[in-house]
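Trainee: Build me a model from this:
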Amino acid sequence: MTNEPGHEIADALGVLLTRSTREHLHAALTEGLGEAVDALTYPLLSGLDRAGARSAADLGREIGLDRTTVTRRADRLQRAGLLRRDPDPCDARATLLALTDAGEAVVATTRGRLAAHIDASLASWPAEDARTFSRLLHRFVTDGPFTGEAPRH
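Mentor: Here you go, the predicted model:
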């Protein structure tokens, strides 16, 4: 094991990106928001908020689920009034999944909960360290290996 930054970051990301870590976080963020909103449907709501209206297949690619799973979970969210299906202006046979006002409100609630959870986790940090971490994490996500560009050697 090495103390090189790339290895340390890769190890930390490995923990953050595990399914169990995501599901635990999603469960905490969605608690009490209604029967349709849970760790399984939260990624759809969050993905639509981030990416905008999408077909089930495109949303699936965005959040790492197959189209059938997205469609099944979208049905639950639509019955709960959190998601709607709009005609696709580019393909009359297709529909786009989109958040309703109620769905946007749920996402705002979960994002607020996440921000509060992060703030609480950083409360013991010196304020300047928290600001630096925030700035550098944003830079890493914007300019780092998540941009879709091929790695440079």
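
Trainee: contacts, neighbours, all on C-alpha from now
Mentor: Noted.

Trainee: Grab the nearest non-local neighbour of the residue nearest the centre of the chain.
Mentor: Among the residues of the chain, the one closest to the centroid is residue 46, at 4.7 Å (CA atoms, centre = their mean). Nearest residue to residue 46, sequence neighbours excluded (CA to CA, 6 or more residues apart in numbering): residue 107, at 6.4 Å.

Trainee: likewise residue 111?
Mentor: residue 29 (8.0 Å).

Trainee: Next, the residues that contact the helix or strand that contains the one you found from outside, please.
Mentor: For residue 29, the host element (DSSP states H and E) is helix 19-30. Outside helix 19-30, the residues within contact range by CA atoms under 8 Å, 6 or more residues apart in numbering are 15, 16, 37, 38, 39, 40, 42, 110, 111, 113, 114.

Trainee: this one as well, want them side by side:
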Amino acid sequence: MPKEWVPDDNDPGAHEPDTDYSAALIATLTRVLSAWTAPDFMTAVAAREGVELDPGAITMVTILSKDGPQRPSYLAAEMMTGASNISKISARLTAAGLLQRIPDPSDARAQLLELTAPGKKIAVALVRAGAGLVEELLRGWDTTDRLDLVRLLKKFEGSTITFSAGLGPATAANSTKKNNHKEH
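Mentor: Okay, the predicted model is just below:
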């Protein structure tokens, strides 16, 4: 009969055998997220498709491409930054001819930020850059492993969003979930 596991409060390295994977998972996710969100990584991946934008601009173009025209307040919530930063990023994108302000059809006092035709072309190039990155990272993986990775990450994402929503309104995932639609 196997010995029953008993926690040892004096040994911070003691883990229940079935949960030893948690430290490895957290360490791996931390390394991946750190790499993927590093400004130099993001700009270098985009540059492979000829896109020369700063990380904030890349993020804004990506969000507007996915979600369509949005109010600056929506972008601030999605990008987890302030209105001042959104104003600076949108000014750079507007000056580059990639972004324009349009009237909000639901509120004549408000404006939406929208990608221009050249901005949409940049968004397509960013998608190509991301697809190329994933292809390189998964080179040598068979189809089953690739599909398993996607399936498990989607499952993990769902668990994360559910957990985050239970933490309260100050969490990022909960904020994103609530703002997953156009503001009116």
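
Trainee: host element of the residue nearest to the centre of structure 1?
Mentor: helix 42-51.

Trainee: Provide the aligned range in structure 2 for that helix.
Mentor: Aligning helix 42-51 of structure 1 against structure 2 (TM-score structural alignment) gives residues 58-67.

Trainee: Translate residue 40 of structure 2 into the numbering of structure 1.
Mentor: Counting by TM-score structural alignment, residue 40 of structure 2 corresponds to residue 24 in structure 1.

Trainee: Against residue 42 of structure 1, how distant is its match?
Mentor: 12 Å (CA to CA, to the nearest Å).

Trainee: So if I had to pick from the two, which one is more boxed in?
Mentor: Neighbour count, other CA atoms under 10 Å: between residue 24 of structure 1 and residue 42, residue 42 has more, with 22 against 11.

Trainee: contacting residues around the more buried one?
Mentor: 26, 30.

Trainee: Now do it against residue 75 of structure 1, distance only.
Mentor: 13 Å.

Trainee: again with residue 45 of structure 1
Mentor: For residue 45 of structure 1, the distance to residue 75 of structure 1 equals 12 Å [CA to CA].

Trainee: ditto for residue 9 of structure 1
Mentor: 37 Å.

Trainee: Who are the packing partners of the biggest helix by length in structure 1?
Mentor: Looking across structure 1 with DSSP state H, the single longest helix is helix 101-122. If contacts are counted by 3 or more CA pairs under 8 Å, 6 or more residues apart in numbering; DSSP states H and E, helix 101-122 of structure 1 sits against helix 19-30, helix 42-51.
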